[in-house]
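Q: I'd like to go over a predicted model; first the sequence, then the structure.
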Amino acid sequence: MREDRDMLATKMRVRDEAPWPNVPEGMVLHLDSAGNQPNAMLVMGMRKPSAGEEKAIRQKPLRVGITTSDPLTWITVEGEKVSFDAPYGLGIVEKAEQIRTQLRAVDGWTDATRCAVTIVLVDSRDNTIRGLRYATLGKTWWSVFANAILAQPEHMTRATYDAALDADMRRYPSTQHLVRAAKIIEPLGL
């Protein structure tokens, strides 16, 4: 399974069609349970991203943050010309228990351990990949993330998720509001 996900990440190329149908505007966190470490992919949809926005995703400094708002956890990505946020609720995910098992192991990592994050920028008009970035985040970031996710309810109805999302969107009307409330913000490593 991890090989399939890694193969997907390594097979993606800028200007190719995205492997997901109809990527909407905004950001979605895909967290995979395959392999012995969590595998995070941040898929960002933008309508007609500019050359500057594409470069910001591919090459410029980006910071990734975590904001908790029970029962959801929010991931933020911000940098020059770009800012995105995505909610995550493990209780509505199909492979939740496998993901929980992986996240429980994070606290056992050495301080030097880093884990990969793949960032994919997709033009939502034609579903074309416009930017790719493979980077890492350190153990401290992953520990905060793991603890936030593990504190979430084991099961969540879609109605509960939607109500929490609506409440959070009123509480945090922009990515910058989420960033100000973040428990941790870390620059992406290479």
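A: In hand now; what should we look at? Numbering: from 1, shown residues only.

Q: When you work out contacts or count neighbours from here on, use the C-alpha atoms and nothing else.
A: OK.

Q: Following element in sequence after the helix ranked longest in the chain, please.
A: In the chain, taking DSSP state H as the definition, the longest helix is helix 158-171. With elements assigned by DSSP states H and E, the helix or strand that comes after helix 158-171 is helix 175-180.

Q: So which elements touch whichever helix or strand comes after that next one?
A: Proceeding N to C from helix 175-180, the next assigned helix or strand is strand 184-187, under DSSP H and E. Contacts defined by 3 or more CA pairs under 8 Å, 6 or more residues apart in numbering; DSSP states H and E place strand 184-187 against strand 62-69, helix 139-150.

Q: Is residue 67 in contact with residue 77, as I believe?
A: No. Contact criterion CA atoms under 8 Å: residue 67 and residue 77 do not qualify, at 11.4 Å.

Q: tell me which residues in the longest helix of the chain are buried?
A: 161, 164, 165, 168 (16 or more other CA atoms under 10 Å).

Q: where exactly do the strands run in the protein?
A: In the chain, the segments counted as strands under DSSP state E are 26-32, 39-46, 62-69, 72-79, 82-88, 114-123, 128-138, 184-187.

Q: can I get those in TSV with distance to residue 104 and mean neighbour count?
A: Output for the strands of the chain, formatted as TSV (distance: least, CA to CA, whole Å; neighbours: other CA atoms under 10 Å):
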stretch	distance to residue 104	mean neighbour count
strand 26-32	14	18
strand 39-46	14	22
strand 62-69	17	22
strand 72-79	16	22
strand 82-88	17	21
strand 114-123	14	22
strand 128-138	16	20
strand 184-187	19	17
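
Q: here's the one I want to compare it with:
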Amino acid sequence: MPRSSLHANGALGYIFLACRGLQTASLITILGLSAHLIASMADAMQQPSTPLIGTLCISIFSLLYTIITLALYYDNQLPAHYAAATDAVFFLALLVMTIVIGKPLAYLSCRAVGIFTENNAGAYVSVNVGFHAKRGDLYLLPMEYAQWVVSSVGVCEMMKGVWAVGIVATVLMVASAVCLGFLWKKGGARVGKKWAGVV
């Protein structure tokens, strides 16, 4: 790795790299879990819920951004002030994502969901079946996100996993934004209070 992009930035550079590495791992986890849940909804002939689609989109864009900024940092071409501002934008997106995902999960016990689904087998299927008057046949109604979360223990646990890892990714995005802000100031101090161009 070029000396200027790693050793010259000292502890801040190492913290930034650690944050980016952990962000990449957490975003890959969110991406995998949310894609699996969307596939499960499609297999159950349900329209994927908006919060899950939003989570998938945010995690894809965030993952691409973290990989690109890692490459730019490696090549010593990362503009710190732009990257810090973009980190703040992705922090807000991840924060909204975790709030929306976590709203029905905050006080939900997956163990209680398991007991409920065992005692009420088929309850959600019967609730979400409609009758088409003109065609004279049954069809599945779209299932709300909150209903899907409590449909089984596995879904509940995976959604809690997405929520927990989303919180971690949000905190890491704040940490990397702060590191980039200090790296920007540090770079400016080296050239007489003017921005040096890259970290």
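A: Yep, that arrived. Predicted model only: the values in this text are computed from it and were never measured.

Q: TM-score for this pair?
A: With the length set by TM-score structural alignment, normalised by the length of structure 1, the two chains reach a TM-score of 0.26; 80 aligned residues with a CA RMSD of 5.3 Å.

Q: so which of the helices and strands packed on strand 184-187 of structure 1 comes closest to residue 179 of structure 1?
A: strand 62-69 (6.6 Å; CA to CA).

Q: tell me what that closest one is packed against?
A: Short answer (3+ CA pairs under 8 Å, 6+ apart): strand 62-69 of structure 1 packs on strand 72-79, helix 139-150, helix 175-180, strand 184-187.

Q: So what's the residue count around residue 119 of structure 2?
A: 10 (other CA atoms under 10 Å).

Q: would you turn the helices and strands packed on strand 62-69 of structure 1 into CSV with distance to residue 119 of structure 1?
A: CSV is the format used below for those (distance: least, CA to CA, whole Å):
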stretch, distance to residue 119 of structure 1
strand 72-79, 10
helix 139-150, 16
helix 175-180, 17
strand 184-187, 13
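
Q: for stretch 154-170 of structure 2, which positions count as buried?
A: So stretch 154-170 of structure 2, judged by 16+ other CA under 10 Å, has buried residues 155-170.

Q: mind listing what residue 22 of structure 2 touches?
A: 169, 172 (CA atoms under 8 Å, 6 or more residues apart in numbering).

Q: correction: residue 88 of structure 2
A: By CA under 8 Å, 6+ apart, the neighbours of residue 88 of structure 2 are 173, 174, 177.

Q: If you rank these by neighbours, which is first?
A: residue 173 (29 neighbours).

Q: Identify each buried residue in the strand or helix carrying residue 14 of structure 2, please.
A: Assessed by DSSP H and E, residue 14 of structure 2 sits inside helix 10-43. In terms of neighbour count (16+ other CA under 10 Å), helix 10-43 of structure 2 has its buried residues at 12-13, 15-17, 19-20, 22-24, 26-31, 33-35, 37-38, 41.

Q: ok, then the element right after that helix?
A: Past helix 10-43 of structure 2, the next helix or strand by DSSP H and E is helix 50-74.

Q: Can you name every helix or strand that that following helix contacts?
A: Checking 3+ CA pairs under 8 Å, 6+ apart, helix 50-74 of structure 2 ends up next to helix 3-6, helix 10-43, helix 80-102.

Q: how about a cut-off of 10 Å?
A: helix 3-6, helix 10-43, helix 80-102, helix 145-149, helix 153-190 (3 or more CA pairs under 10 Å, 6 or more residues apart in numbering; DSSP states H and E).

Q: and that helix, which residues are buried?
A: Applying 16+ other CA under 10 Å to helix 50-74 of structure 2 flags 51-52, 54-56, 58-59, 62-63, 65-66, 69-70, 72-74 as buried.

Q: And these, which two are furthest apart?
A: Farthest pair in those, by CA to CA: 51 and 74, 34.3 Å.

Q: residues bridging contact with residue 67 and residue 77 of structure 1, i.e. touching both?
A: Residues touching both residue 67 of structure 1 and residue 77 comprise 85, 179, 185, with contact defined as CA atoms under 10 Å, 6 or more residues apart in numbering.

Q: does residue 161 of structure 1 really touch residue 69, like I thought?
A: No. Look at residue 161 of structure 1 against residue 69 with CA atoms under 10 Å: they stay out of range, at 11.6 Å.

Q: which neighbours do these two share?
A: Common neighbours of residue 161 of structure 1 and residue 69 (CA under 10 Å, 6+ apart) are 87, 167.

Q: re earlier: could you point out which of the buried residues of helix 50-74 of structure 2 is nearest to residue 99 of structure 2?
A: Checking the buried residues of helix 50-74 of structure 2 one by one against residue 99 of structure 2 (CA to CA), the nearest turns out to be residue 51, at 10.1 Å.

Q: That'll do, ta.
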